[in-house]
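**Student:** this one's structure only:
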């Protein structure tokens, strides 16, 4: 019997070593897999079609970040857009212009650290800090509390937007093609790897959204091949707010654009929300919000 076990170990040993090597390689590749930032030279950086302003600001640790601001002369909404992990601001000019027009909104899109013209290297804590810094910058620019900013997050951006809303509040969370947790989404694609034990970038959206009691509009493609529809629904069911609405994108894949029918739904959803004004009537952001605290 011992001899049989010995022979079994002799045959299994190469496979075990190979598996451990794969685990090691995947661990080293995690940052690249989670944050496949496109080359900064890609995209349309010089288009004169869309009227926008280049903006620069700093994250909490001093990392310099870059974004584009699309101002509306008489905005009904102030919107901050959190893009997905495979794009940067130069891929989103047409979408931001569409959001400005469809929602009568001032819209800002920015790049996380390591993306586009933003400095640094991405990781979960840093990217979330970047999102909060963008929300604080936009709130100060607009002269409203951070809780008056509408946060729109797609895919990875949904996880970042939820984390920002947990800390700074939001007028509404608009989630598109996003996950309950990043580790659960990854486990679907790598069932043969212990991703729930090894992943450093976890983005526990389903846990964080429990701390946010504001309105949520969530949409998801019924054929999403990256983040399963069931995972998105699991996140939606965890939303505590009674002001929540689900929108199906029939036959939509992960990168399928929102259909034209989506924007009237989004506009009606946002226009039904109450407005929040600065408590002192000054039009300036209260000092505690600049430090990342919630308003009293």
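**Tutor:** Arrived safely, thanks for sending. These numbers come from a predicted model, not from an experiment.
**Student:** From now on I want contacts and neighbour counts done on CA atoms only, so please keep to that.
**Tutor:** Will do.
**Student:** In which helix or strand does residue 185 reside?
**Tutor:** Taking DSSP states H and E as the criterion, residue 185 maps to helix 182-189.
**Student:** Touching that helix from outside, list them.
**Tutor:** Residues outside helix 182-189 that contact it (Cα atoms under 8 Å, 6 or more residues apart in numbering) are 179, 193-196, 199, 201-204, 226-228, 231.
**Student:** most neighbours, which of the residues you listed?
**Tutor:** Within these, most neighbours by other Cα atoms under 10 Å means residue 179, with 33 neighbours.
**Student:** excluding its backbone neighbours, what's nearest that residue?
**Tutor:** Leaving aside its chain neighbours, residue 179 sits nearest to residue 232 (5.3 Å; criterion: Cα to Cα, 6 or more residues apart in numbering).
**Student:** That neighbour: how many residues sit nearby?
**Tutor:** 24.
**Student:** what kind of secondary structure is it in?
**Tutor:** Here residue 232 is helix, with the state taken from DSSP: H, G, I helix; E, B strand; the rest coil.
**Student:** Looks like it contacts residue 176 (just checking).
**Tutor:** No: with contact defined as Cα atoms under 8 Å, residue 232 does not reach residue 176; the gap is 9.2 Å.
**Student:** Now do the shared contacts for those two.
**Tutor:** By Cα under 8 Å, 6+ apart, the residues touching both residue 232 and residue 176 are residue 220.
**Student:** quick one on the thing from earlier: same list, the contacts of helix 182-189, but as a markdown table with distance to residue 78 and secondary structure please.
**Tutor:** As requested, the contacts of helix 182-189 are arranged in a markdown table below (distance: Cα to Cα, whole Å; DSSP: H, G, I helix; E, B strand; the rest coil):
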| residue | distance to residue 78 | secondary structure |
| --- | --- | --- |
| 179 | 24 | coil |
| 193 | 42 | coil |
| 194 | 41 | coil |
| 195 | 37 | helix |
| 196 | 36 | helix |
| 199 | 34 | coil |
| 201 | 29 | coil |
| 202 | 29 | coil |
| 203 | 25 | coil |
| 204 | 26 | coil |
| 226 | 30 | coil |
| 227 | 28 | coil |
| 228 | 30 | coil |
| 231 | 29 | helix |
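**Student:** Second structure follows, compare the two:
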């Protein structure tokens, strides 16, 4: 009995380094390579970190609009990815959907410097938006003097950053791919599915208090009125689709759409293909014609 009680008390806590897992950094030369395809951009964060990213600038197309009116999409990737992993998605956003696609490496990831932790990553996500707004979008105002729309788009753990930015800055829309609902639900799911089979029921997964905010999308999305698109695979085995539906239900947006991709899991959802690709394309097309929704001031 004593052995059982001791085993039942075992817990594994998800910390910064177990949630944010940067892959092996690519050579720095890659960041400035292919200047004809994309532009390397960087800024110094308030904590001194050098945050580096890419912008895939929209090209002029015969759609009755000028390049200056094309939206900006600020993309946040998943835990163990970096800029290089998202090259194809960023190029697709620009080439097929005619938007300005922007993505930065998290602090301590890829080409960026800084400490790998949730708190600084969330804070710097806001600075990334400010850089896009003040330096990139400001280069191409609309005919009436207003700036192009900015949409935040997150995948997996990156949805927590996209939601965080949308809750504190002005965005024209929010796209979420496989968003967790809360830290508690992700811990419960992980306890059932990530713990080795023989240890299930004995080991309980918990989430460190510093890490919890990046998972708490249901709580944070409640203040966001911007149009919302949620895309998720029906067979997602990392973030259950039920959590994505919870996030969707918690949004007060009057314009919102949930797209379930039949048969898709967490990492094999092909966002550039229907039905996900069609949904993202329609969402951004509508966004391009609209005006940003007001959110709390900086």
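**Tutor:** Happy to help now that I have it. It should be emphasised that the depicted structure is a prediction, and the values quoted were computed from it without experimental measurement.
**Student:** Look up how far residue 182 of the second structure lies from the equivalent of the residue nearest to residue 179 of the first structure over in the second structure.
**Tutor:** Under the alignment (TM-score structural alignment), residue 232 of the first structure pairs with residue 244 of the second structure. For residue 244 of the second structure, the distance to residue 182 of the second structure (Cα to Cα, to the nearest Å) stands at 10 Å.
**Student:** what does residue 103 of the second structure give?
**Tutor:** Applying Cα to Cα to residue 103 of the second structure and residue 182 of the second structure gives a distance of 25 Å.
**Student:** which position in the second structure aligns with residue 62 of the first structure?
**Tutor:** Matched to the second structure by TM-score structural alignment, residue 62 of the first structure sits across from residue 48.
**Student:** how big's the offset between whichever strand or helix holds residue 101 of the second structure and the first structure?
**Tutor:** According to DSSP H and E, residue 101 of the second structure maps onto strand 100-104. Superposed on the first structure, strand 100-104 of the second structure shows a mean distance of 0.8 Å to its aligned residues (mean Cα distance after the TM-score superposition for the first structure).
**Student:** hang on, residue 163 of the second structure packs against residue 177?
**Tutor:** No: in this structure residue 163 of the second structure lies outside contact range of residue 177 using Cα under 8 Å: 11.4 Å.
**Student:** Give the residues shared as contacts by these two.
**Tutor:** Common contacts of residue 163 of the second structure and residue 177 (Cα under 8 Å, 6+ apart): residue 154.
**Student:** can you map out the strands along the stretch 51-200 of the second structure?
**Tutor:** 72-76, 100-104, 150-155, 173-177 (DSSP state E, counting those that start in this stretch).
**Student:** Show where the last one falls in the first structure, residue numbers please.
**Tutor:** Think strand 173-177 of the second structure. The aligned range for strand 173-177 of the second structure is 172-176, by TM-score structural alignment.
**Student:** now the first one
**Tutor:** Under TM-score structural alignment, the match for strand 72-76 of the second structure in the first structure covers residues 78-82.
**Student:** still on that earlier bit, so which of residue 103 and residue 182 of the second structure has more stuff around it?
**Tutor:** Taking other Cα under 10 Å, residue 103 of the second structure and residue 182 do not tie; residue 103 has more neighbours (24 against 21).
**Student:** Measure how far the strand holding residue 101 of the second structure is from the centre of its chain, please.
**Tutor:** 11 Å (Cα atoms, centre = their mean, to the nearest Å).
**Student:** what's the neighbour count on residue 141 of the second structure?
**Tutor:** Residues near residue 141 of the second structure, counting by other Cα under 10 Å: 16.
**Student:** The alignment partner in the second structure of residue 217 of the first structure: how many residues sit nearby?
**Tutor:** Taking TM-score structural alignment as the criterion, the aligned counterpart of residue 217 of the first structure in the second structure is residue 229. Residues lying near residue 229 of the second structure (other Cα under 10 Å) number 22.
**Student:** who touches residue 229 of the second structure in this structure?
**Tutor:** Residue 229 of the second structure sits next to 174, 175, 176, 256, 257, 258, 259, 279, 280, 283 when contact means Cα under 8 Å, 6+ apart.
**Student:** List just the nearest of those residues to residue 3 of the second structure.
**Tutor:** Set against residue 3 of the second structure, the nearest of the contacts of residue 229 of the second structure by Cα to Cα is residue 176 (43.9 Å).
**Student:** Let's have the strands of the stretch 51-200 of the second structure in JSON lines, adding distance to residue 5 of the second structure.
**Tutor:** Formatted as JSON lines, the strands of the stretch 51-200 of the second structure follow (distance: least, Cα to Cα, whole Å):
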{"stretch": "strand 72-76", "distance to residue 5 of the second structure": "42"}
{"stretch": "strand 100-104", "distance to residue 5 of the second structure": "46"}
{"stretch": "strand 150-155", "distance to residue 5 of the second structure": "39"}
{"stretch": "strand 173-177", "distance to residue 5 of the second structure": "40"}
